[in-house]
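[1] Pasting the sequence and the predicted coordinates here, then a few questions.
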Amino acid sequence: MTTTIQLVSPVDGRVYAERQYADAMQVEQALTAATSAQAQWQRRSLSERAALCSAAVDAMLAMKTDIVAELAWQMGRPVRYGAGELRGFEERARHMIAIAPQALADIEPTPIAGFRRRIKREPLGTVLVVAPWNYPYLTAVNTIIPALMAGNAVILKHASQTLLVGERFAQAMRRANLPEGLFHNLLLDHDQTAAVIASGRVQQVNFTGSVDAGKAMESAACGGFLGMGLELGGKDPAYVRADANLEHAVENLVDGSFFNSGQSCCAVERIYVDRKIYPAFVEAFVALTRQYVLGNPLEEATTLGPLVNAGAADFVRGQIADAVAQGARALIDPSAFAADAPGSAYLAPQVLVDVTHKMSVMRDESFGPVVGIMPVDGDDEAIALMNDSEFGLSASIWTRDLAAAERLGDELRTGTVFMNRCDYLDPALAWTGVKNSGRGVTLSRLGYDGLTRAKSFHLRHEI
């Protein structure tokens, strides 16, 4: 068994960090300490938990300068955008702290004389967070802060590609003086993670990642009667109606397609445009795409960094080549982007037309800077194509007609419906998916439901 993990940077292919996996004793100590610390933590008042969690958020933000450069080295996002993830981290964390008193408040049914009845929300125990590399702070904080606020202990298993993020979380918790043993960052391999899930020592697992990995999580949990929150893949569609604000739609959909090099579960990967405006939309979309600067993410001028590794880039190259072989047209010349190099992690953005749903690029998650655009003859065709997917995370409708957006949104099989925006998580709303995009909810008041259990009190005080 390999005892160390190497973090290979997509920037230059060199080893950026190397760490030891946790050994069996460290895992056992963490699980035992978490159980002990949680028993005391749940007795703390909500205001005490809020103060300590807020201090942890402050401590993380104080490390912003170092974090931005680390992100670029670890997963390739340009430094000019690195601070944006921390802004989102803060927004989500502060919101979940603020709504905790309401979300965790007792539920009291209609009074009955002689009885006191209420439903209390109690913590589950220990929550295992298995976080991905693409938005390593945002995805992890979706569970970590509300889990702690609800009175749970947390064990974080971060992706090896962003292992330094796990260390930053641990550092922030120490600086905030969280109780010893309440939060642990563990470097685990796949077998160790499965063993922790199957151990009976954790009561909830929240995972963000691929469909196949989600199936592995469920297999490990089989028979354990623990909760599973799964945010898996996406192939998110957009529909641009004839009445859309064309300039606004183009600007936001280009960003929604290519931000973070398309490495987002809710990135826009397929676009359907009313035939009346299709030529104008494609022309403007391509023109704006050509303005991206592909290059070293540590340089301020760079707006598009490398994919996480060469293998990920080659997968997208294969999708593009396969689509072109089936009749699609690629509208972007990769040679216009000097950093694009076959076999490397650096990949130029690509816009494909004359695409069909027989092509992988319109069916399978790309997780890279490519988007297919199709003309449609109205709402019915657009909705049918948008729903023609094994995924259902988010979908966007671009129109000036609010009533139409709400009507069409009711027909979409997706977790989130956007109007005139995309690729954004509002912490006041439930983040969830349908079909192969996952199960469970994070964020919003509903996000606390999967981190607590209901306990009913039926007290007859007049006899």
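    Yep, it's here.
[2] For the rest of this, base every contact and every neighbour count on C-alpha atoms.
    Fine.
[3] and the residue most central in space within the chain, what element?
    Within the chain, the residue whose C-alpha comes closest to the C-alpha centroid is T139; the distance, by C-alpha atoms, centre = their mean, is 4.6 Å. T139 belongs to helix 136-149 when assigned by DSSP states H and E.
[4] ok and the following helix or strand past that helix relative to helix 136-149, angle-wise?
    Where DSSP H and E defines the elements, the next helix or strand beyond helix 136-149 is strand 153-158. With axes from the mean of the first three to the mean of the last three C-alpha atoms, to 10 degrees defining the directions, strand 153-158 sits at 170 degrees from helix 136-149.
[5] Buried residues, the helix or strand just after strand 153-158. List them.
    Remark: after strand 153-158, the chain's next helix or strand is helix 163-175, criterion DSSP H and E. Buried residues in helix 163-175, counted by 16 or more other C-alpha atoms under 10 Å: 163-174.
[6] let's bring in a second model and compare:
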Amino acid sequence: MSKLQCISPIDGSLYVERELASPEQIAVALAKAEQAQRVWKDTPLSERVAIGRKAIAAFAAKENQLAEELCWMMGRPIRYTAGEIRGFVERASHMADIAESALADIRLPDKPGFTRFIRREPLGVALVIAPWNYPYLTAVNAVMPALLAGNAVLLKHSAQTPLCAERMVAAFAEAGLPDGVFQYLHLSHADTEQLIKAPAVRYVAFTGSVPGGAMVEQAAAGRFIGTGLELGGKDPAYVRADADLAHAVETSIDGAFFNSGQSCCGIERIYVHESLYDAFVEQAVALVRQYKLGRSDDPETTLGPLVRAEAADFVRGQIDEAVAQGATAHIDPADFPQDLRGTPYLAPQVLTGVHHGMRVMTEESFGPVVGIQKVSGDDEALALMNDSEFGLTAAIFSRDVEAAQALAERVEAGTVFLNRCDYLDPALAWTGVKHSGRGCTLSSIGYEQLTRPKSFHFKTQL
């Protein structure tokens, strides 16, 4: 039987090793899920929500342990990892709060002699495939509403973060969730693809790369099941002439470099009005130079390693190519002694003199680099913001709410922020356009993805 190995980006050590599920174990998990779901869907919603809330509490009680494990598995600085545990609690709690209203029957106007309503029925078994960069947050977006809607869930996490799947399932088991309703599987890519094709699986929620999303669609083709795909991003920020400069610098730079830039909705390109451009660049570079690159388990570290050395080399390649094409690099890697080629440790970088002929402005970087480009006004900024195959989020910085609203309506993105970025409000629909995917998680609309409508049309007077 093959094994899964999680190599910590902190020091290259083997942090977790697990056996991959065998075909027999996968078959057993599917059968258990199908059987358990038939009972779970008939469990009153109030009981499902109560178990969900107990699971949230059990999960939150282990915050310190979960935060330390997350730091070692994927390399986020320990000073920040607890924030993901709290984010999990916030999102899961919101979906529990709105479950009753979101899943309520849709009652139609009275029609003499008839009773008519629409009920939201669970789909059956949902497969949730979660990535390593925000392993708890991306998973809970689909797991919590799927369970509360009456589905069974099979959770497959990245090989980089296998403990996350185990800890989530354990929290729900501790809360009293019936056996088989929520299970995890450690799987190879090939077995994951085969699982998507399994007749028992009636929905797939995937967060990951564009090629990974294409694999999910191909594997599910012809099965007539739902797929929710949250894929890549190359999210822009636009700083208008009337923006609060200090706030725009602080917020957009944090959005670009938090989690070492390994965020689907992180800021990867910034367009600044020419009247603010020089001052913005000066302040942005000064702020980035304050980052401390180092081991993630050091409480003083503010910028950890990338997930693996190959990822760091990819970003270095984008930077080197942009500089060769005329871009200016404002950060000297020598100022960050931990930056060593062949390791996951990479100094942050700010580039100017960039344009859309450079990969760093069009291809997802997923690392600590951002390009800053001067623009003459809204029309040029809008054209550049929309000049992308991605469309997850976009950010506008402006004091003029009305002007920003008019501009936001023309931006091709699933979420448009004003004076903030890189944040998911669980009350809002989380979705993307173009190659950033399709479908929706969170909000009441997220429940619609995990249920199907069933109409009841009764003639009550004969």
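    Nice, I can see it. Being a predicted model, the structure only gives us computed values, none of them experimental.
[7] And the TM-score between these chains?
    Comparing the chains after superposition, counting by TM-score structural alignment, normalised by the length of the second structure, produces a TM-score of 0.99; 462 aligned residues with a C-alpha RMSD of 0.6 Å.
[8] hmm, back to that, so can I have a markdown table of the buried residues of helix 163-175 of the first structure showing distance to A33 of the first structure?
    Formatted as a markdown table, the buried residues of helix 163-175 of the first structure follow (distance: C-alpha to C-alpha, whole Å):
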| residue | distance to A33 of the first structure |
| --- | --- |
| L163 | 22 |
| L164 | 23 |
| V165 | 22 |
| G166 | 18 |
| E167 | 18 |
| R168 | 20 |
| F169 | 18 |
| A170 | 15 |
| Q171 | 18 |
| A172 | 19 |
| M173 | 15 |
| R174 | 15 |
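[9] which of these lies closest to D314 of the first structure?
    Minimum distance to D314 of the first structure across the buried residues of helix 163-175 of the first structure is 23.8 Å, recorded for L163 (C-alpha to C-alpha).
[10] Could I get the contacting residues of the alignment partner in the first structure of F172 of the second structure?
    Counting by TM-score structural alignment, F172 of the second structure corresponds to M173 in the first structure. By C-alpha atoms under 8 Å, 6 or more residues apart in numbering, the contact list for M173 of the first structure reads 56, 59, 183.
[11] Which among those count as buried?
    Among the contacts of M173 of the first structure, the ones that count as buried by 16+ other C-alpha under 10 Å are 56, 59, 183.
[12] From the residues you listed, pick the one nearest Y424 of the first structure.
    A56 (23.9 Å).
[13] surely the closest one meets A176?
    Yes: counting by C-alpha atoms under 8 Å, A56 of the first structure does reach A176; the two are 4.9 Å apart.
[14] So which of the buried ones among the contacts of M173 of the first structure are in strands?
    Among those, DSSP state E puts F183 in strands.
[15] Dump the buried ones among the contacts of M173 of the first structure into JSON lines; add distance to S344 of the first structure as well.
    Converted to JSON lines, these look like this (distance: C-alpha to C-alpha, whole Å):
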{"residue": "A56", "distance to S344 of the first structure": "38"}
{"residue": "A59", "distance to S344 of the first structure": "36"}
{"residue": "F183", "distance to S344 of the first structure": "37"}
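[16] Which of the buried ones among the contacts of M173 of the first structure sits closest to P10 of the first structure?
    A59 (27.7 Å).
[17] give me every residue that touches that closest one.
    By C-alpha under 8 Å, 6+ apart, the contact list for A59 of the first structure reads 172-173, 175-176.
[18] Let's see that with 6 Å instead.
    By C-alpha atoms under 6 Å, 6 or more residues apart in numbering, the contact list for A59 of the first structure reads A172.
[19] What's the separation between it and F169 of the first structure?
    9 Å (C-alpha to C-alpha, to the nearest Å).
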